[in-house]
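> missing the sequence, but the structure's below:
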């Protein structure tokens, strides 16, 4: 990937031009950083009748259980009012990846993972929470994290 930067003190507004052959995860990350700077993005999470505005980096993972979408912020559990699919569509540029049919994980919060019987992985987060990475998503997780 080539990078060119022109500094022009006479310009009135910053402009970013990206020329790519096709969209890829690197470009998506770059775009998410650019957009993150443009807007103050928060995830609306509910608990005890209140709505909290939480930054994506504060959420370790989100699970879908008993027809509810639950987000983990440290050891605390909060309710996300929309579906897991909608969470994924909105917040995947903020380090969230799917690790199973029912779970999205924030790569920033991952402590370690280890192989389990049958090809799945046990993922442990920095907050002590644990989730299983299904075989279907284990290969992609390794590819992203280990650059395989």
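In hand now; what should we look at? None of the values given here were measured: they were computed from a predicted structure. Residues are numbered from 1 along each chain as shown.

> hey, let's count contacts and neighbours off CA atoms from now on
OK.

> residue 133 against residue 118, yeah?
No: judged on C-alpha atoms under 8 Å, residue 133 makes no contact with residue 118 at a distance of 11.2 Å.

> buried stuff in the longest helix along the chain?
Taking DSSP state H as the criterion, the chain has its longest helix at helix 25-38. Going by neighbour count (16 or more other C-alpha atoms under 10 Å), the buried part of helix 25-38 is residue 32.

> right, and the helix or strand after it?
Next helix or strand after helix 25-38 toward the C-terminus (DSSP states H and E): strand 43-47.

> any idea which helix or strand comes after that next one?
Past strand 43-47, the next helix or strand by DSSP H and E is strand 50-54.

> quick one: list the elements packing against that next one.
Counting contacts by 3 or more C-alpha pairs under 8 Å, 6 or more residues apart in numbering; DSSP states H and E, strand 50-54 packs against strand 43-47.

> take this one as well and set it beside the first:
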């Protein structure tokens, strides 16, 4: 069976394309197609340095923090803000995002390593050598998300 991903990408007005020749559509293949479709969702947020509003792919977000009634979106190159509640904003996020504390959500695809702490918390190291604390309450959820991604 031949699956042509570039048809999906054309609908999304994306110039990149890929052709996969596969013998059987397995759950893993379906998951990959779903990931490609979801990774192109965008939001509009304000860059905190230039105060300019830009369109940001959700898949480019490393992690999200809710502070002072605003959502801070951290990418490899910039920090952006938007106004919303964390619970509302979390509803639009793909399954790769996992809540790690009351006010922080991390993109599990950018997790490089994690270290267990004596107090039951975890420390996540994400791309860019940023370190985030996973509170005990959210450790099981993080482990579950990482297992789902690895399958």
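Looks like it arrived, so ask away. All values derive from a computational prediction rather than experimental measurement.

> tell me which strands and helices the longest helix of structure 1 is in contact with?
Short answer (3+ C-alpha pairs under 8 Å, 6+ apart): helix 25-38 of structure 1 packs on no helix or strand.

> nearest residue to the corresponding residue of structure 1 for residue 61 of structure 2 other than its sequence neighbours?
Aligned counterpart of residue 61 of structure 2 in structure 1: residue 59 (TM-score structural alignment). Nearest residue to residue 59 of structure 1, sequence neighbours excluded (C-alpha to C-alpha, 6 or more residues apart in numbering): residue 73, at 4.7 Å.

> and the gap between that neighbour and residue 140 of structure 1?
Plainly put, residue 73 of structure 1 is 24 Å away from residue 140 of structure 1 if you go by C-alpha to C-alpha, to the nearest Å.

> who has more neighbours out of these two?
Between residue 73 of structure 1 and residue 140, counting by other C-alpha atoms under 10 Å, residue 73 is the more crowded of the two (19 against 16).

> who's in contact with the more buried one?
58, 59, 60, 61 (C-alpha atoms under 8 Å, 6 or more residues apart in numbering).

> compare those residues and tell me which is most surrounded.
residue 61 (26 neighbours).

> number of nearby residues for the closest residue to that one other than its chain neighbours?
Setting aside the residues directly before and after it, residue 61 of structure 1 is nearest to residue 105 in space (C-alpha to C-alpha, 6+ apart), at 4.3 Å. For residue 105 of structure 1, the neighbour count with other C-alpha under 10 Å is 26.

> and residue 105 of structure 1, how far is that from residue 53 of structure 1?
For residue 105 of structure 1, the distance to residue 53 of structure 1 - C-alpha to C-alpha - is 19 Å.

> show me where structure 1 has strands.
Ranges of strands in structure 1, per DSSP state E, are 43-47, 50-54, 61-65, 68-73, 76-80, 96-100, 103-106, 110-115, 121-125, 130-133.
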